[in-house]
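Enquirer: sequence and predicted structure are below.
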Amino acid sequence: MDKTGTLDARMWNLPNELTEGPPPSGYVHVEGQTHEYRGMLQLKVERLRRLKADEVEEEDYVPASESDRRAMAAEVLEAGWALENDHLRDLFGSMAADRELWEAFCEAPAAKTMHHARVGGLLEHSLQCVRAAKALARLYPVNEDLLVFGAIFHDIGKVRELSWEKGGFAYTTEGRLLGHVVLGERIVSSYVEGLPEFPEELAVEVSHLLLSHQGETQYGSPEEPKTLEAILLHFVDNLDARVEMYRESTKNVSPGGWSHHENPLRRALYVPEDRTWSVAPGDGDEA
């Protein structure tokens, strides 16, 4: 893998230094040929060499969103400033005005490995959730402002749950101990406290959105969704995550082929003969 993605690879003639197995992590220079195997693109490695630290530019290996982060951030800002509820708009504004928080929100991955595991992945995922939330608000009798606010910041806790330095993604200590759901609610609540006129009932509804968006306690939510906005936010979040899992797992699968079974959805995935994905997620169009 490098910043452009992941490719299945096999090496049949191992050099002596790899006969006892590959290193657990590190950087290598690889030469080989790509070919199709059971409908998937695969690399047949012919030569492999460990790279020294001074030979590596880590930014070349950290996966990053292919979508324009400035454009995505601008669309999220537009959605936030368009909130009609004065209190939610003020809350959004206070969070967006915090330069450190906003920059982290625009840079963070959405996960370590599961979906949108790339620099800018959290922004990309949040924007897709905003787009879906707006569409659902036209179909159901929902508080659109509350749903859109939740779509923007439901995963804000990941800016503290995850680190994306030193060439890879990892969980922080507080991320391991508390998880992004609790961290996210704490982050948003801290900004609510800075708005003395923020209604208490609305603050509770916002906290419920954040604490329940994972859907079930077994997936990290202290509470299950109990308002219409919370129910829709959970499904919007889950929908975009699973679509991205499919896209990532089938990225190197030819039309008519199957992915490996080893993917976050725990099943082999099929790409129909007439299906192509030529547009990066977040661009708003489908091929």
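Expert: Ah, there it is. Numbers count the residues shown, from 1 in each chain.
Enquirer: contacts and neighbour counts: CA atoms only from here.
Expert: Will do.
Enquirer: helices of the stretch 101-250 of the chain, start to end?
Expert: Secondary structure of the stretch 101-250 of the chain, counting by DSSP state H, counting those that start in this stretch: helices at 121-137, 144-153, 158-161, 173-192, 200-212, 228-249.
Enquirer: elements contacting the second one?
Expert: If contacts are counted by 3 or more CA pairs under 8 Å, 6 or more residues apart in numbering; DSSP states H and E, helix 144-153 sits against helix 69-81, helix 86-96, helix 121-137, helix 200-212, helix 228-249.
Enquirer: give the buried residues for the last one.
Expert: What it means is helix 228-249. Within helix 228-249, the residues scored as buried using 16 or more other CA atoms under 10 Å are 229-238, 240-241, 244-249.
Enquirer: for L232, see how far away K226 is.
Expert: 10 Å (CA to CA, to the nearest Å).
Enquirer: try S65
Expert: 26 Å.
Enquirer: likewise for D145?
Expert: 13 Å.
Enquirer: hang on, P255 in a helix?
Expert: No - counting by DSSP: H, G, I helix; E, B strand; the rest coil, P255 is located in no helix; its state is coil.
Enquirer: quick one, what contacts the closest residue in space to N85 that isn't next to it in sequence?
Expert: Among residues not flanking N85 along the chain, D145 sits closest, at 6.6 Å (CA to CA, 6 or more residues apart in numbering). D145 is in contact with 83-85, 88, counting by CA atoms under 8 Å, 6 or more residues apart in numbering.
Enquirer: farthest-apart pair in the residues you listed, please.
Expert: E84 and L88 (8.0 Å; CA to CA).
Enquirer: neighbour-wise, which of the two wins?
Expert: Ranked by neighbour count (other CA atoms under 10 Å), E84 and L88 place L88 first, with 23 against 12.
Enquirer: touching, the more buried one and V148? I think so.
Expert: No - assessed by CA atoms under 8 Å, L88 is found out of contact with V148, at 9.9 Å.
Enquirer: please compare the first structure with the one that follows:
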Amino acid sequence: MFKEATIQGKISGSVMIVSVTQKQTRTSKPYLILKLRDDQKKEVDAKLWNMSVEEFPFDKNTVIIGEFSVGEYNGQKDFTLDMYREALESEYRMEDFINAAPYSPQKMYEYILQIADQTVLDDAYLAIIHNIYEKYKEQIFIWSAAKAVHHNIRSGFLYHTFRMVQSGIALGKVYGQALNHSLLLTGIILHDVGKLKELYTDSTGNADYTPEGSLLGHLLIGCEMIDEACNKLDLQNDENKDKILLLKHLLASHHGKQEYGAITVPQLPEAIMLNRIDMIDAEMYQCEHALEDQSNGTFTDRIFGLNNTRLYKPL
């Protein structure tokens, strides 16, 4: 629906409410910015004038039937919600509105653990992977990788890790002499496990921060989860002390720079590689998402997660 909208036109159809944010006009009158998703998975922001959050009758994840006016602002389509009502259950299928990973969560989960069993030769690392993935399996299947920017979809956590594992295997073949493959693959598989506590993800894949996530962040939480697994597995001993320290360093440094949220900067070849693989997958996801609906021969809007770059889609 939103893809086909034309400036100065009107459209109508069913949309799911993703989020509701209250704003004020220059004269202090309230209005809402509704992030809406249609059944083609296209998301837009629409204004609802003269309305406060308290007055608006619907919560996020509610499907409504809306009528919209389409204007223009800064060269882009600008949507205003004119009329709306709650959709009847017979008028929509909820799965049509859910952004989800393109692969089965079960298959991605099994692939990751299969690669771990084949590639991670260190018994302690392998035990930690299985402990965490089995303990949090139910969450892992649906968890988003982020509230926004990249892999912020249902099963996005798995999808992000699934693709990074494939990149790690490929790059490991090129730079094998400089890398401890068991450490690198374990770091890839576990680098974002802190997000299982940093974020809460609902059944549609929409995520928001937990108090623990806001106060601590997933890098620190992930290191704590490694310690919890080690205590459970009786791995907190002199034999494993150094290797656990190296693994926690990969988690603590995988954002690359402290201004990007890293606890420390990468100081191991495996930590450098993990950071680069993470960045590649996050940025390529944003490229794919931005160009998916873009017309050939045109530029996208500026993309925050890509340093405000405008991507070009060739003819």
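Expert: Now that the structure is in, tell me what you want to look at. Predicted model only: the values in this text are computed from it and were never measured.
Enquirer: superposing both, give me the TM-score.
Expert: Superposed pair, TM-score by TM-score structural alignment, normalised by the length of structure 1: 0.79. Supporting alignment: 262 aligned residues with a CA RMSD of 3.3 Å.
Enquirer: distance to L41 of structure 1 added to the helices and strands packed on helix 144-153 of structure 1, as TSV?
Expert: Supplementary listing: those in TSV, determined by distance: least, CA to CA, whole Å:
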stretch	distance to L41 of structure 1
helix 69-81	28
helix 86-96	41
helix 121-137	24
helix 200-212	39
helix 228-249	12
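Enquirer: which one of those lies nearest to Y37 of structure 1?
Expert: helix 228-249 (15.1 Å).
Enquirer: just tell me the aligned range of the closest one in structure 2.
Expert: Helix 228-249 of structure 1 corresponds to residues 269-290 of structure 2 when matched by TM-score structural alignment.
Enquirer: that stretch vs structure 1, average distance?
Expert: On superposition with structure 1, the mean distance recorded for stretch 269-290 of structure 2 (mean CA distance after the TM-score superposition for structure 1) is 0.6 Å.
Enquirer: so what's the gap between that stretch and the chain middle?
Expert: Its chain's C-alpha centre and that of stretch 269-290 of structure 2 lie 13 Å apart, by CA atoms, centre = their mean, to the nearest Å.
Enquirer: residues contacting stretch 170-180 of structure 1, please?
Expert: With contacts defined as CA under 8 Å, 6+ apart, stretch 170-180 of structure 1 is touched by 112, 155-158, 160-164, 183, 220.
Enquirer: now for those: which two are most distant?
Expert: W164 and G220 (21.7 Å).
Enquirer: biggest strand in structure 2 by residues?
Expert: Counting by DSSP state E, the longest strand found in structure 2 is strand 10-24.
Enquirer: tell me the helix or strand right after it.
Expert: strand 30-38 (DSSP states H and E).
Enquirer: ok, and what's touching that following strand?
Expert: Against strand 30-38 of structure 2 from outside (CA under 8 Å, 6+ apart): 1-2, 14-25, 43-53, 97.
Enquirer: mark which of those residues are buried, thanks.
Expert: Judged by 16+ other CA under 10 Å, buried ones among these: 2, 14-20, 23, 43-49, 51-53, 97.
Enquirer: about what we covered before: run the angle between the longest strand of structure 2 and strand 30-38 for me.
Expert: 140 degrees (axes from the mean of the first three to the mean of the last three CA atoms, to 10 degrees).
Enquirer: just checking, what packs against strand 10-24 of structure 2?
Expert: So strand 10-24 of structure 2, by 3+ CA pairs under 8 Å, 6+ apart, packs with strand 30-38, strand 63-73.
Enquirer: show me what the helix or strand just after the last one is packed up against.
Expert: Spelled out, it's strand 63-73 of structure 2. For strand 63-73 of structure 2, the following helix or strand on the C-terminal side (DSSP H and E) is strand 76-86. Contact partners of strand 76-86 of structure 2 among helices and strands, from 3+ CA pairs under 8 Å, 6+ apart: strand 43-49, strand 63-73.
Enquirer: pull out the buried positions in strand 76-86 of structure 2.
Expert: Neighbour-count burial for strand 76-86 of structure 2 [16+ other CA under 10 Å]: 77-81.
Enquirer: can you put those residues in TSV and add distance to I65 of structure 2?
Expert: Shown next, in TSV, are those (distance: CA to CA, whole Å):
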residue	distance to I65 of structure 2
K77	20
D78	18
F79	15
T80	14
L81	10
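Enquirer: which two of those residues have the greatest separation?
Expert: K77 and L81, at 13.1 Å, using CA to CA across the buried residues of strand 76-86 of structure 2.
Enquirer: corresponding residues in structure 2 for stretch 108-115 of structure 1?
Expert: So stretch 108-115 of structure 1 sits over residues 143-150 in structure 2, by TM-score structural alignment.
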